[in-house]
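Colleague: whatever this is, show me its structure:
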Amino acid sequence: MSAIHLRLGALAAAVALLAVSSGHALAQKRYDVGATDTEIKIGNIMPYSGPASAYGVIGKTEAAYFNKINAEGGINGRKINFISYDDAYSPPKTVEQARKLVESDEVLLIFNSLGTPPNTAIQKYMNQKKVPQLFVATGATKWNDPKDFPWTMGWQPNYQSESIIYARYILKNHPNARIAVLYQNDDYGKDYLKGFKDGLGSKAASMIMIEESYEVSEPSIDSHIVKLWSSGADVFFNITTPKFAAQAIKKNAEIGWKPLHFLNNVSSSVGSVLKPAGLENAQDIISSNYLKDPTDPQWKNDPGMIAWNEFLDKYYPEANRSDAAVMYGYTVAQGMVHVLKACGDNLTHENIMKQAASIRDLELGGLLPGIKVNTSPTDFAPLAQLQLMRFKGDTWERFGDILSGDVGG
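Modeller: Sure, this is the predicted structure:
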């Protein structure tokens, strides 16, 4: 009997030891290349030069925000090493910079690289390497495809949802509209156009009078605007990046074309688009947003806006506070920090994507009230809601409900 007791005792001790050692193994720190006890290396690619250089301030804002996080002790004791390269919005250059970040700099992930064509150029590579391509700075619908591209995730509301919202507004309020569309001739422009046509449904063919595309390499789109004007359209859907959006608004005023003007939200910045175009020329333009507009006085005493201003005072004082891209960079950087904190001491590629796909009702200071970040293993679209807004005086005025444009398929 005592021998059996001894055996049982030994077995219990062995089980206890095993439990302790597995618990210890679970508590051990786990890293992929790019993370250590003291550092998290994050890569980024931005158009600091070239036709989309207005967006370069996003990378500068993110660098400033990570400096703030580092100054406050980092993330779980680790400092962020943010390495950001210029690709001039040129996809071949993006490929070169992504390879450099992954293979030479050995970053843990690439965060918020900008543009639909640039991100398309590196999507397969990032997924083959199984390195997160996280919170890309483009609203193309294709980033929400966890089945085929489990290492790529978007951030902002997608372009098709946005243009579906405009299409529904036109159908409801201007059912006899004669529409002219200007779009950038790449995946970004075509994604918006698809959503718009889907939103108009069977009416698209009769309502759209003219579709005109431009190349990002063109110095000016003035001739396209004149062509659209001559079609007799009374509604204009302007699918352009900031430089060309400002040109379109200015040219419309020059030739006296005053259609009901819809401007995609990626070019709705007062500072980088509307001011250069002339605020007087931008009156009554309709766009949409999910972020608080820094130029809107209603947010003066808002805790989120106060925190944003304090951050800029200390870490990025030269920022143009009327530029919506600064608020964008700040908010997405907060999203990145949320994910890294949630990873704890398990800083592997797999756990980063797992935490990024497990965000529940996250409220960030720069988001409009009622808009929250949500993801799941089958939903890689963190933000899906927008509110329409109209430009009046020197600021945007929001109107209507918080909307979601459901994308079929």
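Colleague: drop to CA atoms for contacts and neighbour counts, all remaining ones
Modeller: OK.
Colleague: please name the residues that touch Asp394.
Modeller: Leu279, Thr295 (Cα atoms under 8 Å, 6 or more residues apart in numbering).
Colleague: I'd like to know how far it sits from Thr348.
Modeller: Using Cα to Cα, to the nearest Å, we find Asp394 at a distance of 46 Å from Thr348.
Colleague: neighbours of Asp234, how many?
Modeller: 19 (other Cα atoms under 10 Å).
Colleague: so who does the residue nearest to it when sequence neighbours are not counted touch?
Modeller: Once flanking residues are discounted, Asp234 sits nearest to Pro259: 4.5 Å by Cα to Cα, 6 or more residues apart in numbering. Shown in contact with Pro259 (Cα under 8 Å, 6+ apart): Ala233, Asp234, Val235, Phe236.
Colleague: nearest to Ser104 among those residues?
Modeller: Closest to Ser104 out of the contacts of Pro259 is Phe236 (46.1 Å), distances taken as Cα to Cα.
Colleague: reformat the contacts of Pro259 as JSON lines; add secondary structure and distance to Ile306.
Modeller: Shown next, in JSON lines, are the contacts of Pro259 (DSSP: H, G, I helix; E, B strand; the rest coil; distance: Cα to Cα, whole Å):
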{"residue": "Ala233", "secondary structure": "coil", "distance to Ile306": "43"}
{"residue": "Asp234", "secondary structure": "coil", "distance to Ile306": "41"}
{"residue": "Val235", "secondary structure": "strand", "distance to Ile306": "38"}
{"residue": "Phe236", "secondary structure": "strand", "distance to Ile306": "36"}
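Colleague: please give me the structure for this one as well, since I'd like to look at both together:
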Amino acid sequence: MSAIHLRLGALAAALALLAVSSGHALAQKKYDTGATDTEIKIGNIMPYSGPASAYGVIGKTEAAYFSKINAEGGINGRKINFVTYDDAYSPPKTVEQARKLVESDEVLLIFNSLGTPPNTAIQKYMNQKKVPQLFVATGATKWNDPKDFPWTMGWQPNYQSESIIYARYILKNHPNARIAVLYQNDDYGKDYLKGFKDGLGAKAASLIVIEESYEVSEPTIDSHIVKMKATGADVFFNITTPKFAAQAIKKNAEIGWKPLHFLNNVSSSIGSVIKPAGMENAQDIISSNYLKDPTDRQWKDDPGMVAWNAFLDKYYPEANRSDSAVMYGYTVAQGIAHVLKGCGDNLTRENVMKQAASIRDLELGGLLPGVKVNTSPTDFAPLSQLQLMRFKGDTWERFGEILSGDVGG
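Modeller: Next comes the predicted model:
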């Protein structure tokens, strides 16, 4: 074979190799709407105003965390463009904002939008559009339904699991309790109530002496508290959002009703609930957590807490550090960063969901020791473990072991 033939053969081989490798490079980079070589556009909807506005700090914390990511070079070299809107916790407004984010802003996904009724209002739309509705900020059990809603995923331990844990505690320690339940009259409140009744099992009918519901539009729940006290109940399960939780704690103290008080985790913030209600009025309340409590002195030198404080010093100095919603926002933002990092250069919506559904034993600095993030294609409930805690002095004291109130388990 002549030298020229050899050279041509080598050239052809080199060209073939080049074609394969450039094809490989091209194949590696895949984008859907909302992602480019330089940017990942994420949408978010929060109640910055209205009856649930105490949760608005979650969106502010997330915005600050993405500023930190961007300042440090972004995710795989891409900056996060975080577009967040107010829906005032009003489902029709949520629908409007979701359409705007998907159709006008053209985001890659909607992340951590808050509230059960608001997320319910956009769930079908998001799944029809095949846009990830990822790590929603609500513990409703229905977000774990990959079969019917493959584009929607929860984040925190679900409400039914949490209330099953309280029910088991009551059955074990107060088998003859007379229980009063106050719940918000929507999907969120009813989900907690269902888990609680399931946890009490056959005894639910005899132990629960009153079920009182309130509307989120009511200015105060004082009359409900007075009505519940009149039943002689000695255990109170308080299924309320922060504004109403603070009112309930205050009113109990005012009228001298001192039942064993269980408070749902979503309103356990010292900054936005306990302090406004008066710490002296909140003594011995039982709740649960999966996050480190920023006011708990035992975490002072914990590496996760040190990192959290350093982040706030630099990117969100005005944050109220006794508000657990700030820790929540920080932790879930780390969760989405983990997913996007795992996507590499394949930033399609499908791959975002694939990565979100394959998280294994992820430990984040704000989670309690032993609590890990796990998902699979058939399990869209990233967090499922909790630890009980009791309010003492000016802080929550955890007790017992890390529990899992698996629904049906």
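Colleague: tm score of chain vs chain?
Modeller: TM-score of the superposed chains, computed with sequence alignment, normalised by the length of structure 1, equals 0.96; 409 aligned residues with a Cα RMSD of 2.5 Å.
Colleague: most centrally placed residue in structure 2?
Modeller: Note on structure 2: the residue nearest the mean C-alpha position is Ala137, at 3.8 Å, using Cα atoms, centre = their mean.
Colleague: and the residue nearest to Asp234 of structure 1, how close does it get to Phe391 of structure 1?
Modeller: In terms of Cα to Cα, Pro259 of structure 1 sits 14 Å off from Phe391 of structure 1.
Colleague: again with Asp401 of structure 1
Modeller: In terms of Cα to Cα, Asp401 of structure 1 sits 17 Å off from Phe391 of structure 1.
Colleague: more neighbours, those two?
Modeller: Using other Cα under 10 Å, the more surrounded residue of Asp401 of structure 1 and Phe391 is Phe391, with 19 against 9.
Colleague: wait, a helix at the more buried one?
Modeller: No: assessed with DSSP: H, G, I helix; E, B strand; the rest coil, Phe391 of structure 1 is strand; it does not lie in a helix.
Colleague: that one against Ala282, yeah?
Modeller: Yes: Phe391 of structure 1 is in contact with Ala282 according to Cα atoms under 8 Å; the separation is 6.8 Å.
Colleague: can you give me the strands for the stretch 201-350 of structure 2?
Modeller: Secondary structure of the stretch 201-350 of structure 2 (DSSP state E, counting those that start in this stretch): strands at 208-214, 235-239, 260-263, 286-289, 346-347.
Colleague: what about the longest helix in structure 2?
Modeller: Ranked by residue count and defined by DSSP state H, the top helix of structure 2 is helix 3-28.
Colleague: quick check: it compared with structure 1, mean distance?
Modeller: Compared with structure 1 after fitting, helix 3-28 of structure 2 has a mean deviation of 9.7 Å; criterion: mean Cα distance after the TM-score superposition for structure 1.
Colleague: that helix: what's the following helix or strand?
Modeller: Next helix or strand after helix 3-28 of structure 2 toward the C-terminus (DSSP states H and E): strand 30-31.
Colleague: tell me which helix or strand comes right after that next one.
Modeller: Next element after strand 30-31 of structure 2 (DSSP H and E): strand 39-46.
Colleague: give the next helix or strand downstream of that following strand.
Modeller: Next element after strand 39-46 of structure 2 (DSSP H and E): helix 56-71.
Colleague: comparing the helix or strand just after that following helix with structure 1, how large is the average distance?
Modeller: Elements were assigned by DSSP H and E; along the chain past helix 56-71 of structure 2, the next helix or strand is strand 79-86. In the superposition with structure 1, the average deviation recorded for strand 79-86 of structure 2 is 0.3 Å (mean Cα distance after the TM-score superposition for structure 1).
Colleague: against structure 1, where does strand 79-86 of structure 2 fall?
Modeller: Aligned by sequence alignment, strand 79-86 of structure 2 falls on residues 79-86 of structure 1.
Colleague: list of residues touching the matching stretch?
Modeller: So stretch 79-86 of structure 1 is contacted by 38-49, 59, 63, 66-67, 69-70, 73-74, 97, 101 (Cα under 8 Å, 6+ apart).
Colleague: repeat that for stretch 156-171 of structure 1.
Modeller: 137-141, 177, 188, 191-200, 262, 264, 288, 381-386, 403-407.
Colleague: which among those residues end up buried?
Modeller: Neighbour counting by 16 or more other Cα atoms under 10 Å classes 137-141, 177, 188, 191-193, 195-200, 262, 264, 288, 381-386, 403-406 among the contacts of stretch 156-171 of structure 1 as buried.
Colleague: without its sequence neighbours, what residue ends up closest to Ala337 of structure 2?
Modeller: Ile75 (7.3 Å).
Colleague: burial measure for the one you found, as a count.
Modeller: Residues near Ile75 of structure 2, counting by other Cα under 10 Å: 21.
Colleague: which stretches of the stretch 51-200 of structure 2 form helices?
Modeller: 56-71, 91-99, 116-129, 159-173, 187-200 (DSSP state H, counting those that start in this stretch).
Colleague: the fourth one vs structure 1, average distance?
Modeller: It stands for helix 159-173 of structure 2. Helix 159-173 of structure 2 sits 0.1 Å off on average (mean Cα distance after the TM-score superposition for structure 1).
Colleague: show me which positions of the longest strand along structure 2 end up buried.
Modeller: Using DSSP state E, we find that the single longest strand of structure 2 is strand 395-404. By neighbour count on 16+ other Cα under 10 Å, the buried set for strand 395-404 of structure 2 is Thr395, Trp396, Glu397, Arg398, Ile402, Leu403, Ser404.
Colleague: for the third one, what are its contacts?
Modeller: In other words, Glu397 of structure 2. Taking Cα under 8 Å, 6+ apart, one finds Asp296, Met389, Arg390, Phe391 in contact with Glu397 of structure 2.
Colleague: quick one: it and Leu388 of structure 2, what's the gap?
Modeller: From Glu397 of structure 2 over to Leu388 of structure 2 (counting by Cα to Cα), the distance is 9 Å.
Colleague: for Leu182 of structure 2, same thing?
Modeller: As judged by Cα to Cα, Leu182 of structure 2 and Leu388 of structure 2 stand 20 Å apart.
Colleague: so which of the helices of the stretch 51-200 of structure 2 gets nearest Leu312 of structure 2?
Modeller: That would be, of the helices of the stretch 51-200 of structure 2 and by Cα to Cα, helix 56-71, which comes in at 8.2 Å.
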